[in-house]
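Q: Sequence and computational prediction follow.
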Amino acid sequence: MNDRTVVYVIEDSVHLRAEISHNLGSLGIRSIVFNDVSELPAKIDRAVIFLFRHESSCRTLIDSYRADRAPVSAKVEFSCNAGFEKAVAAIREGASDFVVWPSEPGLLDRAIRRAEDDLRRSQPAKAMGGRAKEKVAMLTSRERQVLGKVIDGFTTERIAAKLSISPRTVDIHRRNVLSKLNVRNTAQAIVIALSSGEFQPAGDEFAMNPAYA
């Protein structure tokens, strides 16, 4: 049974799309071809690999699409007129690998396997982030404000002064946060909040603040 990851080929040259698809098929890799980003599905819920030309005019759009609509994905870039600088730029900007086209079958297979390895490493973290985001979405705006201040190292009294509410109200919001996130203490709540990607600490001081015990 073939368990290779599906490759989404995005290329505006019909001839090149067909050639890439054929070469992937000869390696036992299923591919789906697209002319540009506008043809992609509204959202991709499975793990996929994007293969596209480094010089593509929609390169930035592809990265944005991956971030917003393909949460579990990797990318491999190629060029028909490659140079060392292009390969370095592609890897620096998140590509799993870079190939020169036409590519030797072994090199193309290695590039896709590297992307598959990246997917296997990233899936647990992405899954955790997705679950954390769902939990954080249950918080009210005030509860999110309080949680954000906690992450920034504010004590209950400072949060109360900053939000113009009483310390008792702050404590109520904090208890609600723990309950909704289904955790026992503030430290666990902070882990979920940061995993969601919707909160960023102002510094590292929260790690040693006794308020998080």
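A: Ah, there it is.
Q: From here on, just use CA atoms for contacts and neighbour counts.
A: OK.
Q: So the residue nearest to residue 87 when sequence neighbours are not counted: helix, strand or coil?
A: Excluding its sequence neighbours, the residue lying closest to residue 87 (CA to CA, 6 or more residues apart in numbering) is residue 98, at 5.7 Å. At residue 98 the chain is in strand, as set by DSSP: H, G, I helix; E, B strand; the rest coil.
Q: mind checking how far residue 98 is from residue 67?
A: From residue 98 over to residue 67 the distance is 20 Å, taken as CA to CA, to the nearest Å.
Q: So which of these two has more stuff around it?
A: Shown here are residue 98 and residue 67; by other CA atoms under 10 Å, residue 98 has more neighbours (26 against 12).
Q: for the more buried one, what are its contacts?
A: Neighbouring residues of residue 98 by CA atoms under 8 Å, 6 or more residues apart in numbering: 76, 77, 78, 87, 90, 91, 111.
Q: what about residue 57, is that helix, strand or coil?
A: Following three-state DSSP, residue 57 is assigned to coil.
Q: and it, how many neighbours?
A: For residue 57, the neighbour count with other CA under 10 Å is 11.
Q: likewise the one 3 residues further on?
A: Using other CA under 10 Å, residue 60 has 10 other residues around it.
Q: Give the buried residues for stretch 22-33.
A: Neighbour counts over stretch 22-33 (16 or more other CA atoms under 10 Å) mark 23, 24, 29, 30, 31, 33 as buried.
Q: neighbouring contacts of it?
A: 2, 4-11, 17, 21, 105, 108-109.
Q: and residue 25, helix, strand or coil?
A: Classified using three-state DSSP, residue 25 is helix.
Q: helices or strands up against the longest helix that the chain contains?
A: What stands out as the longest helix in the chain, according to DSSP state H, is helix 105-136. Helices and strands touching helix 105-136, by 3 or more CA pairs under 8 Å, 6 or more residues apart in numbering; DSSP states H and E, are helix 14-26, strand 48-53, strand 73-79, strand 97-100, helix 167-181, helix 186-195.
Q: how does it look with 10 Å?
A: On a contact count with 3 or more CA pairs under 10 Å, 6 or more residues apart in numbering; DSSP states H and E, helix 105-136 meets helix 14-26, strand 48-53, strand 73-79, strand 97-100, helix 141-151, helix 167-181, helix 186-195.
Q: putting a second one here so we can go through both:
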Amino acid sequence: MSEKTIIYLVDDDDAVRRSASFMLKTSGFEVRSFASGVELLKDVKHLDPGCILLDIRMPDMDGLEVQEELNDRGVTMPVIVLTGHGDVATAVTAMKNGASDFLEKPFEKASLLDAIGRAAETLGRHDAASASEREAKVRIAALTPRERDVLRELARGHPNKTIAYDLGISPRTVEVHRANVMSKLDVRSLSEALRIAFAARIGED
């Protein structure tokens, strides 16, 4: 699959573009780089299907604004957003807007390739939303009411301390519930848990 997948890398940092492009090309991907979201949007209607690797913090238009514009134009290519460390609220917003995944900088090669692999699987499969919703609801049914509360708060972009305050429990208890959520949903990252939550329409209120 990788040799057929095109990666559109959007980042204003020249060093990041060079290093990420080298990493991806040596992993068998075709890579096209853009120094800004504005550059991507100028060309997007002429681009072949692929995956968009989109930095959040950029001048002129940040990644969320670029993502919204892609949605407005009906661009259905999967988007993986790159965020700063601990910027959960931004990642949640990006995923609510349809991002397939998010990675915190600095990201590891294995994490990037995993995210691209998942995103590439969605190319040409936009008719699977209802099945995903059913599957997500089945998996969430295994959670206790309190674990669902914690997942709902995570889906709203709240950090552990805020969740603890809102639910009237200790931050340590939140960590325990959060670990249980990850285990029961059989996921390894927050982005995977959020993808299930959003598929089941948790946190939309």
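A: Looks like it arrived, so ask away. Quick caveat: nothing in here was measured; it's all calculated off a predicted structure.
Q: one step back: could you dump the contacts of stretch 22-33 of the first structure into CSV with neighbour count added?
A: Shown next, in CSV, are these (neighbours: other CA atoms under 10 Å):
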residue, neighbour count
2, 7
4, 14
5, 19
6, 18
7, 23
8, 19
9, 24
10, 23
11, 21
17, 19
21, 18
105, 13
108, 23
109, 17
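Q: Looking at those residues, which one is closest to residue 131 of the first structure?
A: Of all these, the one with the least separation from residue 131 of the first structure (CA to CA) is residue 5, at 23.3 Å.
Q: The closest one sits in which helix or strand?
A: Using DSSP states H and E, residue 5 of the first structure sits within no helix or strand.
Q: Near the residue nearest to it when sequence neighbours are not counted, how many other residues are there?
A: Nearest non-adjacent residue to residue 5 of the first structure, counting by CA to CA, 6+ apart: residue 48, 6.0 Å away. By the criterion of other CA under 10 Å, residue 48 of the first structure has 23 neighbours.
Q: okay but residue 48 of the first structure is in contact with residue 6, surely?
A: Yes: using CA atoms under 10 Å, residue 48 of the first structure makes contact with residue 6 at a distance of 5.5 Å.
Q: if we can go back for a sec, please pick the buried ones from the contacts of residue 98 of the first structure.
A: 76, 77, 78, 87, 90, 111.
Q: For those, give me CSV that also has distance to residue 54 of the first structure.
A: Formatted as CSV, those follow (distance: CA to CA, whole Å):
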residue, distance to residue 54 of the first structure
76, 9
77, 5
78, 6
87, 9
90, 7
111, 14
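Q: end-to-end on stretch 54-64 of the second structure?
A: 9 Å.
Q: quick check, distance from that stretch to the centre of its chain.
A: Averaging C-alpha positions (CA atoms, centre = their mean, to the nearest Å) puts stretch 54-64 of the second structure 15 Å from its chain's average.
Q: list the buried ones in it?
A: Using 16+ other CA under 10 Å as the burial criterion, the residues of stretch 54-64 of the second structure that qualify are 54, 55, 56, 57, 58, 62, 63, 64.
Q: Output the residue interval of the first structure matched by stretch 145-163 of the second structure.
A: Using TM-score structural alignment, stretch 145-163 of the second structure lines up with nothing in the first structure.
Q: next one: stretch 99-115 of the second structure
A: Aligned using TM-score structural alignment, stretch 99-115 of the second structure spans residues 95-111 in the first structure.
Q: next one: that stretch to chain centre, how far?
A: Centre-to-centre, stretch 95-111 of the first structure and its host chain are 23 Å apart (CA atoms, centre = their mean).
Q: in that stretch, what counts as buried?
A: Neighbour-count burial for stretch 95-111 of the first structure flags 95, 96, 97, 98, 99, 100, 101, 108, 109, 111 (criterion: 16+ other CA under 10 Å).
Q: what does stretch 108-123 of the first structure give?
A: Quick answer for stretch 108-123 of the first structure (16+ other CA under 10 Å): 108, 109, 111, 112, 113, 114, 115, 116, 118, 119.
Q: Would you format these as CSV with distance to residue 194 of the first structure included?
A: Putting these into CSV (distance: CA to CA, whole Å) gives the following:
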residue, distance to residue 194 of the first structure
108, 37
109, 36
111, 32
112, 31
113, 30
114, 28
115, 26
116, 26
118, 22
119, 21
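Q: Which one of those is nearest to residue 177 of the first structure?
A: Distances from residue 177 of the first structure to those, taken by CA to CA, are shortest for residue 119, at 32.0 Å.
Q: Go ahead and confirm that closest one touches residue 70.
A: No: counting by CA under 10 Å, residue 119 of the first structure sits too far from residue 70 to count as a contact (11.9 Å).
Q: Next, show the common contact partners of those two.
A: Common neighbours of residue 119 of the first structure and residue 70 (criterion: CA atoms under 10 Å, 6 or more residues apart in numbering): 47, 48, 49.
Q: JSON lines please, covering those residues and showing distance to residue 163 of the first structure.
A: Output for these, formatted as JSON lines (distance: CA to CA, whole Å):
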{"residue": "47", "distance to residue 163 of the first structure": "42"}
{"residue": "48", "distance to residue 163 of the first structure": "44"}
{"residue": "49", "distance to residue 163 of the first structure": "45"}
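Q: Residue 181 of the first structure reaches residue 188, doesn't it?
A: Yes: counting by CA under 10 Å, residue 181 of the first structure does reach residue 188; the two are 8.8 Å apart.
Q: Fine by me, we can end here.
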